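**Student:** have a look; sequence and predicted model below, questions after that.
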Amino acid sequence: MTNQILIKNAKIVNEGEIFEGDILIENDIIKEVDDSISVKSADVKVIDAEGKYLFPGMIDDQVHFREPGLTHKANIETESKAAVAGGITSFIEMPNTNPQTTTIEKLEEKFEMAAKSAYANYSFMFGGTNDNLDEILKLDPKSVAGLKLFLGSSTGNMLVDDPNVLEKIFASTDLVISVHCEDEDTIRKNLAEHIKEYGEDIPMEKHPIIRSEEACYLSSSKAIELAKKTGARLHVFHLSTAKETELFTNKIPLKDKKITAEVCIHHLWFTDKDYKTKGSRIKWNPAVKTENDKEGLWKALLDGRIDVIATDHAPHTDEEKENIYTKAPSGGPLVQHAFVALLEMYHKGKISLEQIVQKTAHNPAILFDVEKRGYIKEGYYADLVLVDLQNPWTVNKGNILYKCGWSPFEGNTFKSRITHTFVNGQLVYNNFKVLDVKAAKRLTFTR
């Protein structure tokens, strides 16, 4: 039986334009996009989007959903529910779970988990280590998002610190190599100095001094140098400093870039001044840094040196976050609130709606060669988000969907509200309610 949905009178944001029109969805595909579409069948469900904006669903290229092994913090089901509530219709999840996703067998096990429980489309990064090059070479580029390397330690102890192995990996694969860049020696030295001064209970505002600009720049510049030497396709995750943005170019189209960059919501929103009130709630790796860094990231995002906006959604429990500095883990939940936070920045005049779509949907689709997603186009999968830009709501414990139960945005009032989210043509979220509909598919890649 054919399932048809007609969205009428939407302000459609796509490919640098905003235009009023209708969209006909047939099963999982966008069948037609036009100024006005009329259908005669009584079986078609009609949604009047008068006054609302229709966006392609966000493709989040960096999340940690903690399954398997860390499911007291989160799991694929809970966090993908929060994602669709936040307008994210596809996610790429990271390999630092327990066990780590560093063999083909463990990768396929995660795909099987997601097939049963995900509410948003899914793919996974394969984790590179000091000793799994043979497994990396077996990967099918059409069925896996890419390769993730930790060049600075993070949750899961997956640090790749052998320069010979690193060069071999860079030289041996055509996959997108996504990297976490922080220089470990610099961080260890800074941490030792701070422990000497403060003991274990270091003030949280020292985090960006310990995980410093120098640590980020040193690691990013080395990774880029290696990518240029080997011809690798490099994607640098979560830039956090203005200085690092100087390493990237806006002189060529994204599809021709060999070296690309991402920025995350928290580095665009918070600064080091927020540690006093937010404490460990905004303790991320790499660290939230200065106002000057935030403005530098915005400048690079808008001029094209930074290509993608993501979340680095990485939840921990309240109890874990309440520890002293050396024991409190880095990371926080973001998928439910990232898109509305960007829309808040639109309201403040920082970014246009067209630019938001470019950086959250079109560019991730281009960068990772995602098949038939990231655009509102006939023949593409119907991953769509309908938004009321003037319908304020406040983040509180009662409407947070993360398993960890907290958000760094608690108490914040957002002007914009996501009213409907469609995944593969099916309505999965409607006005603060995730529907009991699992329409997600495994992402495929045109490589």
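**Tutor:** Cool, the structure landed. None of the values given here were measured: they were computed from a predicted structure.
**Student:** make it CA atoms for all contacts and neighbour counts henceforth
**Tutor:** OK.
**Student:** for the stretch 301-447 of the chain, what spans make up the helices?
**Tutor:** When assigned using DSSP state H, counting those that start in this stretch, the helices of the stretch 301-447 of the chain occupy the ranges 318-321, 338-347, 353-357, 363-367.
**Student:** buried sites along the first one?
**Tutor:** For helix 318-321, the buried set under the neighbour-count rule, 16 or more other Cα atoms under 10 Å, comprises K321.
**Student:** surely A120 meets A82?
**Tutor:** No: with contact defined as Cα atoms under 8 Å, A120 does not reach A82; the gap is 9.6 Å.
**Student:** mind listing what's buried in stretch 101-118?
**Tutor:** In stretch 101-118, counting by 16+ other Cα under 10 Å, buried: T101, T102, T103, K106, L107, K110, F111, A114, A115, S117, A118.
**Student:** can you show me the helices along the stretch 101-250 of the chain?
**Tutor:** According to DSSP H, counting those that start in this stretch, the stretch 101-250 of the chain carries its helices in the segments 104-117, 133-136, 163-172, 184-198, 207-210, 213-230, 242-245.
**Student:** A further structure is provided below for comparison with the first:
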Amino acid sequence: MNSTLIKNAKIVNEGVIFEGDILIEGEFIKEIAPHISHKPSTSQVIDAEGNYLIPGAIDDQVHFREPGLTHKGNIASESRAAVAGGITSFIEQPNTVPNAVTQELLEQKYEIASQSSYANYSFMMGGTNDNLEEVLKTNPRNVAGIKLFLGSSTGNMLVDNEEVLEKIFSSTPMLIAVHCEDEATIKANLERYKEEYGDNIPMKFHHLIRSEEACYLSSSKAIELAKKTGARLHIFHVSTAKETDLFTNKIPLEDKKITAEVCVHHLWFTDADYETKGTLIKWNPAVKTQADKDGLWKALLDDRIDVIATDHAPHTLEEKQNPYTSAPSGGPLVQHAVVAMFEAHLQGKISVEKIVEKMAHNPAKIFKIEKRGFIREGYYADLAIVNTTLPWNVNKDNILYKCGWSPFEGVNFKSRISHTFVNGQLVYANAKVKEGCFGQRLLFER
């Protein structure tokens, strides 16, 4: 049996940091102790002295572009970048081509991942205005949840029929994850700016087109519907300070029926960055103001916001260089998300324990993922070692995304991922990804 002994690590788990050793046997964590002297003769030993050992991050929202959009990225290329970034599990969204809105199309994605994914995987079932029957066939044991676009984004999956929405919310016991932006508000705003600028709308207006009002109107409606129907609701990529008041920190996460996620880019960039980054930081929902960024950080730290994710959504540079109205929204983030949060830690914004809570523990709790997201004996050995004293610069030579660029290009990070384990396999070390298919289908305790 393959085994690894990690020595002298600063182990970060469940709100505590303690020095110790971890023995991995096969796919699982066999033993956690202050000092492990015994080890099988076949094991490799890694001395992690001075470095953090964290549970591998679980990214609950990615777009890996396969099938149908593989010129931008695919499950193999983007999961490879993810493990280099310390992300060991991902939940991918249904707006691929064709959209994953039938059980057959959904299973085709699982089949692709079973042959190619470096990281553990799950795929969300997509809801539309007319596929309730298919949605209700979804197996809660091996599918993460149902995804609804309440504002149009990449693809054509807008659910805008209120009667259908209420049926979905009241009919499925599964977690419903939503993209919330009010379509009518956005269309009216866009037309106003198009009248003045045509297709070449300056990027600085993006957050005014996909506005605070559009986000709040949609999020508040979704929450109202969830409360009315008793649905289990998870709101993706909250982007405004105003929306954070819709969520509570008065009850434990396990008891929450309405939870929220914030993405790395909304914690890092503001509308002031449009001047230098342009469409490279065009996302839906939009990166907004400094006041919004400050409000998101506050809600993250006081536990109104539960999860940090990426909404990783690569496009080619050529696509991004189109005029405003035709430049797609989204950008690649999985390789740099964890180190970006460690950079925030080194700036005094967030503790390492809180990073682990928001990027590993809480996604595992919210989605009820089986035996992942924590450093516990008997759990899968999905782990990352983070060195906070090895600075590096993000550039074209070390970017692993198929699209070949990053919104973080030129940034000097003080931390780096030195090792990543997926199911007990050392898949990333010495700045190199081990080639192979290491991921497993995530299972859920429901």
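**Tutor:** Structure received. Quantities reported herein were computed from a predicted structural model and do not represent experimental measurements.
**Student:** one step back: save the helices of the stretch 301-447 of the first structure as TSV, and put in distance to H238 of the first structure too.
**Tutor:** Listed next are those as TSV, based on distance: least, Cα to Cα, whole Å:
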stretch	distance to H238 of the first structure
helix 318-321	21
helix 338-347	14
helix 353-357	17
helix 363-367	14
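**Student:** mind checking which of these is nearest G405 of the first structure?
**Tutor:** Proximity to G405 of the first structure (Cα to Cα) singles out helix 318-321 among those, at 7.9 Å.
**Student:** and the closest one against the second structure, how far off on average?
**Tutor:** Once fitted to the second structure, helix 318-321 of the first structure is off its aligned match by 0.2 Å on average (mean Cα distance after the TM-score superposition for the first structure).
**Student:** read off where that helix ends up in the second structure.
**Tutor:** Per TM-score structural alignment, the counterpart of helix 318-321 of the first structure in the second structure is residues 317-320.
**Student:** what's next to stretch 189-203 of the second structure, contact-wise?
**Tutor:** The contact list for stretch 189-203 of the second structure (Cα atoms under 8 Å, 6 or more residues apart in numbering) reads L208, I209, R210, Y274, E275, G278, T279, K282, P323, Y324, T325, S326.
**Student:** re earlier: more crowded one of A120 and A82 of the first structure?
**Tutor:** Set side by side, A120 of the first structure and A82 show more neighbours around A120, with 32 against 25, by other Cα atoms under 10 Å.
**Student:** residues contacting the residue opposite the more buried one in the second structure once aligned?
**Tutor:** Superposed on the second structure with TM-score structural alignment, A120 of the first structure falls opposite A119. By Cα under 8 Å, 6+ apart, A119 of the second structure lies in contact with 79-80, 82-83, 87-90, 422, 437-440.
**Student:** dump the buried residues of stretch 101-118 of the first structure to JSON lines, plus distance to E20 of the first structure.
**Tutor:** Listed next are those as JSON lines, based on distance: Cα to Cα, whole Å:
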{"residue": "T101", "distance to E20 of the first structure": "44"}
{"residue": "T102", "distance to E20 of the first structure": "46"}
{"residue": "T103", "distance to E20 of the first structure": "47"}
{"residue": "K106", "distance to E20 of the first structure": "46"}
{"residue": "L107", "distance to E20 of the first structure": "42"}
{"residue": "K110", "distance to E20 of the first structure": "40"}
{"residue": "F111", "distance to E20 of the first structure": "38"}
{"residue": "A114", "distance to E20 of the first structure": "36"}
{"residue": "A115", "distance to E20 of the first structure": "35"}
{"residue": "S117", "distance to E20 of the first structure": "35"}
{"residue": "A118", "distance to E20 of the first structure": "32"}
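**Student:** neighbours of the nearest residue to K255 of the first structure once chain neighbours are set aside, how many?
**Tutor:** Nearest residue to K255 of the first structure in three dimensions, chain neighbours excluded: I366, at 6.4 Å (Cα to Cα, 6 or more residues apart in numbering). Neighbours of I366 of the first structure under the rule other Cα under 10 Å: 15.
**Student:** tell me the buried residues in stretch 387-398 of the second structure?
**Tutor:** N387, T388, V394.
**Student:** whoops, stretch 182-200 of the first structure was the one
**Tutor:** Under 16+ other Cα under 10 Å, the buried positions of stretch 182-200 of the first structure are E182, D183, E184, T186, I187, N190, L191, H194.
**Student:** touching, the first one and S221? I think so.
**Tutor:** If I follow you right, that is E182 of the first structure. No: using Cα under 8 Å, E182 of the first structure makes no contact with S221, being 10.3 Å away.
**Student:** before we move on, the earlier item: figure out which of the helices of the stretch 301-447 of the first structure is closest to I136 of the first structure.
**Tutor:** Closest among the helices of the stretch 301-447 of the first structure, using Cα to Cα: helix 363-367, at 19.6 Å.
**Student:** map V33 of the first structure onto the second structure.
**Tutor:** Using TM-score structural alignment, V33 of the first structure pairs with I32 in the second structure.
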